[in-house]
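Visitor: Here you go, sequence then predicted model.
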Amino acid sequence: MRGFVLVGLIAVVAGGLVAAVTGPTGLAAGSWMAAYLVLVAGVAQAGLGVGQALLAAVPPSAPRTGRQLVLYNAAGIAVLIGTVTEAVLVVVAGGAMLFAALCHFLAAARRPRTHAWYLAVYRALLAVLGVSIPVGLVLSAVRHG
């Protein structure tokens, strides 16, 4: 859980910094990058990491969470690089990796130890992220394809 929260916090700060320099530098995709860093790389990542730690009947092993952390963040980096360089195939690869990471998170809390309201929130977060992938891919293709 700590790794996801730490990287998520770093992403939120990075998103704030990107937002601060977007106007003065004329960074075309700056506002989108800031939002992606804060919402997907930051808040969502921390929520998924905390959620699976609290919900999983058996907490995920360190190697499993390490793989999730690497996959989720490699996906985010690919999406960011693909968007900035207008490389749609890189965005598609990032979207595919993000989908794979979400599947890992879903599997980690497949048999939750509780049926409280935060299980619904966790699943809703997964669903929102899952639905946003094809939407983002289409938008990327329309903008840069």
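Guide: Ah, there it is. Keep in mind that this is a model prediction, so the values were computed, not measured.
Visitor: only C-alpha atoms for contact and neighbour calcs from this point on.
Guide: OK.
Visitor: Strands of this structure, start to end?
Guide: In the chain, no strands are defined using DSSP state E.
Visitor: Mind naming the longest helix for it?
Guide: As assigned by DSSP state H, the longest helix anywhere in the chain is helix 117-144.
Visitor: Tell me the spacing between the residue nearest to T83 when sequence neighbours are not counted and L39.
Guide: The spatially closest residue to T83, leaving aside those adjacent along the chain, is V91, at 6.5 Å (C-alpha to C-alpha, 6 or more residues apart in numbering). From V91 over to L39 the distance is 17 Å, taken as C-alpha to C-alpha, to the nearest Å.
Visitor: Next one for the comparison:
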Amino acid sequence: MTEPAASTTARPARADLPFRLLALVWVITGGLTAAVTGPLDLEHGSWSAAFQVLVAGVLLGVLGIAQHGLAARAPGRAVLLAELLTWNLGGLAVIGGTVLGAPLLVDAGGALLVVMVVLMLRAVGRRAQGPAWLLWVFRAALVLTAVSIPIGLVLAHLRAA
């Protein structure tokens, strides 16, 4: 009896796995942030925890999974790496800038988040596969994210003033 070739038995790597794992890390650290900052009464603790969980974590996971399911052609490693780096570094910059009262750092983080939105729009493109409603939900989530970023940047500048 011969064994099947390794190429027929190995599962293809899921391009959304890094998105899922990093989203989980953000959600866990957001929960830990909430647990620590509440008792310590830290000024931006609840905001930071919410941002980590909802924006940096859940949104990253949802967008990464949706991109994987909708893109007619899987994005290359360079695109995936750029998406992950811009989103995660942007999230860290937004949190760090908010906590430190450094609105220009928040601006830099917001710019990185916008880059990821554009990269995802391009990765899925016009020839997306899957249900049309899912594609519109994906695009709406990206547009809402892109619209909310400048609002958050203005708020960061108002708080720092």
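Guide: Done, it's in. Note that the structure is a prediction, hence the values are computed from the model and not measured.
Visitor: Hmm, A78 and the residue nearest to T83 of structure 1 touching each other?
Guide: Yes. Using C-alpha atoms under 8 Å, V91 of structure 1 is in contact with A78, at 6.1 Å.
Visitor: who has more neighbours, the two?
Guide: V91 (27 against 21; other C-alpha atoms under 10 Å).
Visitor: Could you find the counterpart of that one in structure 2?
Guide: Matched across to structure 2, V91 of structure 1 falls on V106, judged by TM-score structural alignment.
Visitor: Report how many residues lie close to the aligned partner of I151 of structure 2 in structure 1.
Guide: Here I151 of structure 2 is matched to V135 in structure 1, going by TM-score structural alignment. Using other C-alpha under 10 Å, V135 of structure 1 is surrounded by 10 other residues.
Visitor: go on, L85 of structure 2?
Guide: For L85 of structure 2, the neighbour count with other C-alpha under 10 Å is 15.
Visitor: Give me the aligned partner of it over in structure 1.
Guide: Matched to structure 1 by TM-score structural alignment, L85 of structure 2 sits across from V70.
Visitor: quick one: the helices in structure 1?
Guide: Here structure 1 has its helices, by DSSP H, at 2-25, 30-36, 45-55, 62-84, 88-108, 117-144.
Visitor: neighbouring contacts of the shortest one?
Guide: Residues lying outside helix 30-36 of structure 1 but in contact with it, judged by C-alpha atoms under 8 Å, 6 or more residues apart in numbering, are A14, G15, G16, L17, V18, A19, T22, L80.
Visitor: And the fifth one, by the same measure?
Guide: With C-alpha under 8 Å, 6+ apart as the contact definition, helix 88-108 of structure 1 has outside contacts at 48, 52, 56, 59-60, 68, 71-72, 74-83, 123, 126, 129-130, 133-134, 137, 140-141, 144-145.
Visitor: gap between the residue mapped onto A123 of structure 2 from structure 1 and S61 of structure 1?
Guide: Mapped onto structure 1 by TM-score structural alignment, A123 of structure 2 lines up with A108. According to C-alpha to C-alpha, A108 of structure 1 stands 10 Å off from S61 of structure 1.
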